[in-house]
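Q: compute the structure for the input listed below.
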Amino acid sequence: MSPTVLPNHQAAVLYGPKDLRVDDRTLWPPQHGQAQVAIVATGLCGSDLHYYLHGRNGDFALQAPLVLGHEAAGIVTAVGPGVKNLVPGQRVAVEAWCRYNLCKNLRFASSAKTFPHLDGTLQERMNHPAHVLHPLPDNVSFEEGALAEPLSVLLHASRRAALSPGQTVLVYGVGTIGLLACALAKSYGSSRVVAVDINQARLAFAKSHGFADDVFCLPATPRAKSPEDQLRKAKENADLLLEVFGEENGFDVVFECTGAEPCIQMAIHTAITGGRVMLIGMGTRSTSLPLSAAALREVDIQGSFRYANTYPDALDLLASRKLQNLDKLVTHHFDLSDTAHAFDLLTRGVDEQGDMVLKIMIGSGTPPSHR
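A: Alright, predicted model coming up:
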């Protein structure tokens, strides 16, 4: 079926650090195995922000203009030859893969890891492989469908950590990923979920909206003079956390969602003997670790990279309403034309009224009746 002719559909294109332009682009018909999707909602995340601020995310640097965005949902507007599982008008969540997470030939929308880059979802319409477009349950909104992507990150991590009912869980960092880690742990039946951050406002949000049972704001400390000094301070802070939370033996599962070296170090000390530390945050490229402490207590340190085979479960979980107050995560909304302003707001962390910024959703002008 041929798509509606849109000779000039718009896309928010990053050309370099803080050089984001809304360009007109030609809309091509979907190829074999593809569907065309009108993007209704895209959530901005930390990796998008790194690209916006620095023109790179870790080792992945821009080599050409790139459309950011990979947390998205929309409406199928056309399907290419061979597509049998989707029809125009269908509401879908967009899984941003071309191939899966540990594949050598991985291509991920909005990532500069491969070249040519694969454009993301900050555009009015896009063609995408149909097999990674997932129908939205009737009671799941487009913005909730966009949250299926970060939720998938936590589902994948929870599977690797063998998260199970009755366990105690500690979460470092209460941005969107950390808050979703808390919510997911509660949905799994964890006996206690606590969170740590350096941002008191975010911790208050996590506690007041029921994401965490208890929270603690880490005190500011002078910059460590050496790696040994840093490891010593991490152990001292870890001991303080266990004392404050009344968990002398540590936590069964620790989700590290900051990527900050001190938190990674503390995570090892705050896990119970035989416990698991799940590394989710992507930040520090090289880290000094207290490996002897991990080895002597058989603390497993596990990495988790994005997700695989999680979207159906993520959407089912969203439809079940077992995750409380997810609507509170989306604090701000912008049109596609205001994407640069949205990134600047995300950088500051608070808006002009002093209100906290968590998840920003970008809309592409789809009529409100479809939202």
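Q: can we go C-alpha only for contacts and neighbour counts from here?
A: OK.
Q: nearest spatial neighbour of the residue nearest the centre of the chain, skipping sequence neighbours?
A: Note on the chain: the residue nearest the mean C-alpha position is residue 150, at 3.6 Å, using Cα atoms, centre = their mean. Sequence neighbours aside, residue 177 is the residue nearest to residue 150 in space, at 6.5 Å (criterion: Cα to Cα, 6 or more residues apart in numbering).
Q: one more, so I can put them side by side:
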Amino acid sequence: MIGYVLQADGSFEYRQVEQQTPSGDVVRVAPVFVGLCGSDIHFQEQLLPGVEHPLALGHEIVGIALDGEHAGRPVAVDPVEGCGSCEVCRAGLEQLCASLVVIGAHRHGGLTEEVGVRAHAVHPLPDDLPLQVAALAEVLAVAVRAVRRAALPEGGTALVVGGGPIGVLIAFAARALAGADVTVVETAERRRRFAAEFGFRAVDRLPGIGDVAQQSSQSLHDAVFDAAGAESVAPRLTDHVRSGGSIVLVALYPDVTGLNVRDVVMRELNVVGTRACTAEDMRTAIELLNAHQQELAPLVADVVEPAGMAEALERMKRGEIMKVLVDCRGISAGHL
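A: Just a heads-up that it's a prediction; the model follows:
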């Protein structure tokens, strides 16, 4: 089949690909839209291990099921594939499997004519949910997972560092699931303005804080989410969370980074990681998308053909744009 493929030099081209098929009960899905995210930039720049080129990107997939229980219906895809038999897989935590395969990272993804997906990872979509909005399902599920890991109290406060699509969706999920009062920190003006239009308090930098013991309770938060992954951020995360609160590490750092471990110990802070999402998170995300279609639709800033991907990724790197979707329906007409 034909795919729009990332080469080792960072360029893209149409080429013939052999789509690997997982074991077990498999459903074929014809991708309609694929969402681009920061991970795709990392794949392009070869910053993440275990990713081999050439590779057809695309792990945020919505499309039409070609067979199986939901044949002919629009579906969202959970791109995570565990072994299915280890302890974490049996607990419903496939994203933590030691043999993890991610569609669009470890095998060809949605930028192909069709992709084989395990049946349990194919989630039917409501009939009245537009596919462009439904394309946010996987990334919103990641945000839902992060908020659940934080164990935010109802009506609590949250600080999200990084106002890209995942950061804004974490803020949205914190508000939708816990009624949280959310502040978003984002250096890029356009993204900061978008977060403010979304109804969040938006600031351009982390406030300067000295001794946490001298701060008022209003300046500290029940949970702090690191969706930036910037070296300058990690050492300051503990300055902004109340004693007994949570720090949730969402972004990937390219190397070992610093965290104020003494502060973690002395103030009994809960530091947790979060990776991808579970099936329950996907179902919750789809429910939220369906209930908040008009609110979430503006997050999709542009829809491009595959040939526009390289430029879209550059705009994302500069923080000029929020979520970009790739229309996959023309891939079959691509020229080899």
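Q: hang on, the earlier thing: aligned partner of the residue nearest to the centre of structure 1 in structure 2?
A: Here residue 150 of structure 1 is matched to residue 139 in structure 2, going by TM-score structural alignment.
Q: now do the contacts for that match.
A: 60, 166, 169 (Cα atoms under 8 Å, 6 or more residues apart in numbering).
Q: return the distance of it relative to residue 107 of structure 2.
A: For residue 139 of structure 2, the distance to residue 107 of structure 2 (Cα to Cα, to the nearest Å) stands at 19 Å.
Q: also residue 114 of structure 2?
A: As defined by Cα to Cα, residue 114 of structure 2 lies at a distance of 13 Å from residue 107 of structure 2.
Q: ok, back up a step: now the contacts of residue 139 of structure 2 as a markdown table including neighbour count?
A: Listed next are these as a markdown table, based on neighbours: other Cα atoms under 10 Å:
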| residue | neighbour count |
| --- | --- |
| 60 | 26 |
| 166 | 25 |
| 169 | 24 |
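Q: mind jotting down where the strands sit in the stretch 1-150 of structure 2?
A: 2-6, 12-16, 26-36, 60-65, 74-77, 80-81, 101-102, 115-118, 122-124 (DSSP state E, counting those that start in this stretch).
Q: now the counterpart of residue 16 of structure 1 in structure 2. Nearest residue, chain neighbours left out?
A: Under the alignment (TM-score structural alignment), residue 16 of structure 1 pairs with residue 8 of structure 2. In space, not counting the residues next to it along the chain, residue 8 of structure 2 is nearest to residue 53; the distance is 5.3 Å by Cα to Cα, 6+ apart.
Q: tally of neighbours for that neighbour?
A: For residue 53 of structure 2, the count of nearby residues is 18 (other Cα atoms under 10 Å).
Q: residue 361 of structure 1 now?
A: 25.
Q: please, which helix or strand holds it?
A: Assigned by DSSP states H and E, residue 361 of structure 1 belongs to strand 359-363.
Q: quick one: list the elements packing against the helix or strand hosting residue 255 of structure 1.
A: Here residue 255 of structure 1, judged by DSSP H and E, is contained in strand 251-256. Packed against strand 251-256 of structure 1 by the contact rule (3 or more Cα pairs under 8 Å, 6 or more residues apart in numbering; DSSP states H and E) you find strand 168-172, helix 261-270, strand 271-279.
Q: alignment lookup: residue 304 of structure 2 to structure 1.
A: Match for residue 304 of structure 2 (TM-score structural alignment): residue 334.
Q: tell me which element that match falls in.
A: Element membership for residue 334 of structure 1, per DSSP H and E: strand 330-335.
Q: measure how that strand sits relative to strand 359-363, angle-wise.
A: What separates the directions of strand 330-335 of structure 1 and strand 359-363 is an angle of 30 degrees, with axes from the mean of the first three to the mean of the last three Cα atoms, to 10 degrees.
Q: mean per-residue distance, strand 330-335 of structure 1 to structure 2?
A: Its aligned residues in structure 2 lie a mean 1.0 Å from strand 330-335 of structure 1 after superposition (mean Cα distance after the TM-score superposition for structure 1).
Q: thank you, goodbye.
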